[in-house]
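> Just to be clear, the model below is a prediction. Sequence and coordinates:
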Amino acid sequence: MAEQELTPVFQIQRMYLKDLSLEQPNSPQILREQQVQPQVDINLGVSAEPIAEGVFEVCVTATVTTKIQDKTLFLIEAKQAGIFEIRNLPQDQMQAIVGIACPGMVYPYLRAIVSDVCTRAGFPPVILSEVNFQAMFEAQQQQQAAQANGSGIITSAN
């Protein structure tokens, strides 16, 4: 039984849509104007929180803003989440799994939701591009290290 307790565990318990918002603040007037190619701005975020011993909620958030000149055509904010059971892994591997592997599993659901909401709102779908969550995770780690060094922690290069 002691061997079972040390066996690494990685399971998806649930995937779910945590939050979704669609705004078309300038409709219907903007829809009647001569249509030009809108400017599309996409911001992504990843967060992870422990919710029980060995259980984590990982959320991937997308904010898609489309504008024609200075008027917003539509704004979509979507947050897709997953609950993952992760146990008996070294701490350095835990961070990578929660920061890279889990968001990579959640993201395809988010992509489908954003595309579907655009279509249902009467617009061509916005297809979110593939994301390198490893590069995103490494950049976040570097930023946190830089903030730690900039917050009064002195490092010397002798």
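Right, received. Where do you want to start?

> C-alpha only now, for contacts and for neighbours.
OK.

> where along the chain do the strands fall?
9-23, 39-52, 55-68, 71-87 (DSSP state E).

> Now tabulate these in JSON lines and tack on distance to Ala145 and mean neighbour count.
Formatted as JSON lines, the strands of the chain follow (distance: least, Cα to Cα, whole Å; neighbours: other Cα atoms under 10 Å):
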{"stretch": "strand 9-23", "distance to Ala145": "28", "mean neighbour count": "14"}
{"stretch": "strand 39-52", "distance to Ala145": "18", "mean neighbour count": "14"}
{"stretch": "strand 55-68", "distance to Ala145": "22", "mean neighbour count": "20"}
{"stretch": "strand 71-87", "distance to Ala145": "25", "mean neighbour count": "21"}
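
> is it possible to export those to JSON lines including distance to Gln95?
Compiled in JSON lines, those are given as follows (distance: least, Cα to Cα, whole Å):
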{"stretch": "strand 9-23", "distance to Gln95": "13"}
{"stretch": "strand 39-52", "distance to Gln95": "10"}
{"stretch": "strand 55-68", "distance to Gln95": "11"}
{"stretch": "strand 71-87", "distance to Gln95": "11"}
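
> One more to weigh against that first structure:
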Amino acid sequence: MADTPNGNAAGGPGETVAQGENPQQFAIQKVYLKDCSVETPGAPDVFTQAWKPEARVELNTRRTTLGEGLHEVVLTVTVTATAEEKPSYLCEVHQAGIFTVNGFEDNATDQLLGAYCPGVLFPYAREAISDLTGKAGFPPMTLSPVNFDALYARQRQQDAAGASESEAGAETTNQGSDSTG
């Protein structure tokens, strides 16, 4: 590696190692709160009762290509708390980030965008959920850690199983079409 004018060796994140090579590059460009909301349909009655809620947490991710090697990943976390089968609050956070991903094979890029990036965003979303629920007058909701690698692997398995079923269904349909024609 060659030294750069600031004394650092070239080849770190975001730097080109040598002309003509395709170095792997991953960088977090920006982390931001894209959207958030909290609704308290049970207020003010919910505050006059013993607080023993049941909470349901939903996680979703979405990604968009913004340009060559530039991607937006949005992690949506929705927490629904109910007490005595009545909604106490609904809190939703869309935590987003812009990431540079270059020089990786397609599978590695998919893994980074589908598992690693949501893992980077989750602590920010968790803090926003805690802040919003606390400001809504409830005990702050602290979400448990999430293994996004395992969720990503499970989603890939479900996608593969769905593709296999679709192909089998298409073959059955095609066979039925052939027999009637």
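Looks like it came in fine. Not measured: the values here are computed from a predicted model.

> TM-score of the superposed pair?
Remark: TM-score between the superposed chains equals 0.91 [TM-score structural alignment, normalised by the length of the first structure]; 151 aligned residues with a Cα RMSD of 1.2 Å.

> before we move on, the earlier item: who wins for proximity to Ala135 of the first structure among the strands of the first structure?
strand 39-52 (12.6 Å; Cα to Cα).

> Please work out the angle formed by the directions of the closest one and strand 71-87.
30 degrees (axes from the mean of the first three to the mean of the last three Cα atoms, to 10 degrees).

> Touching strand 39-52 of the first structure from outside, list them.
Strand 39-52 of the first structure is touched from outside by 56-69, 98-99, 103, with contacts defined as Cα atoms under 8 Å, 6 or more residues apart in numbering.

> How about stretch 124-144 of the first structure?
Taking Cα under 8 Å, 6+ apart as the rule, stretch 124-144 of the first structure contacts 96, 99-101, 103-104, 111, 114-119.

> Inside helices: which ones of these?
Ala96, Pro103, Gly104, Arg111, Val114, Ser115, Asp116, Val117, Cys118, Thr119 (DSSP state H).

> Could you tell me which of those residues count as buried?
Among these, those buried by neighbour count (16 or more other Cα atoms under 10 Å) are Pro103, Gly104, Arg111, Val114, Ser115, Asp116, Val117, Cys118.

> Tell me the one of these nearest Arg32 of the first structure?
Closest to Arg32 of the first structure, out of all of these and judged by Cα to Cα, is Cys118, at 17.8 Å.

> what's the counterpart of Tyr116 of the second structure in the first structure?
Correspondence of Tyr116 of the second structure to the first structure, assessed by TM-score structural alignment: Ala101.

> chain center to the longest helix along the second structure, what's the gap?
When the second structure is parsed with DSSP H, its longest helix is helix 148-180. Offset of helix 148-180 of the second structure from its chain centre (Cα atoms, centre = their mean, to the nearest Å): 24 Å.

> Ok, stretch 109-122 of the first structure next?
Remark: stretch 109-122 of the first structure is offset 15 Å from the chain centroid, using Cα atoms, centre = their mean.

> Please apply the same query to stretch 123-137 of the first structure.
With Cα atoms, centre = their mean, you get 9 Å for stretch 123-137 of the first structure.
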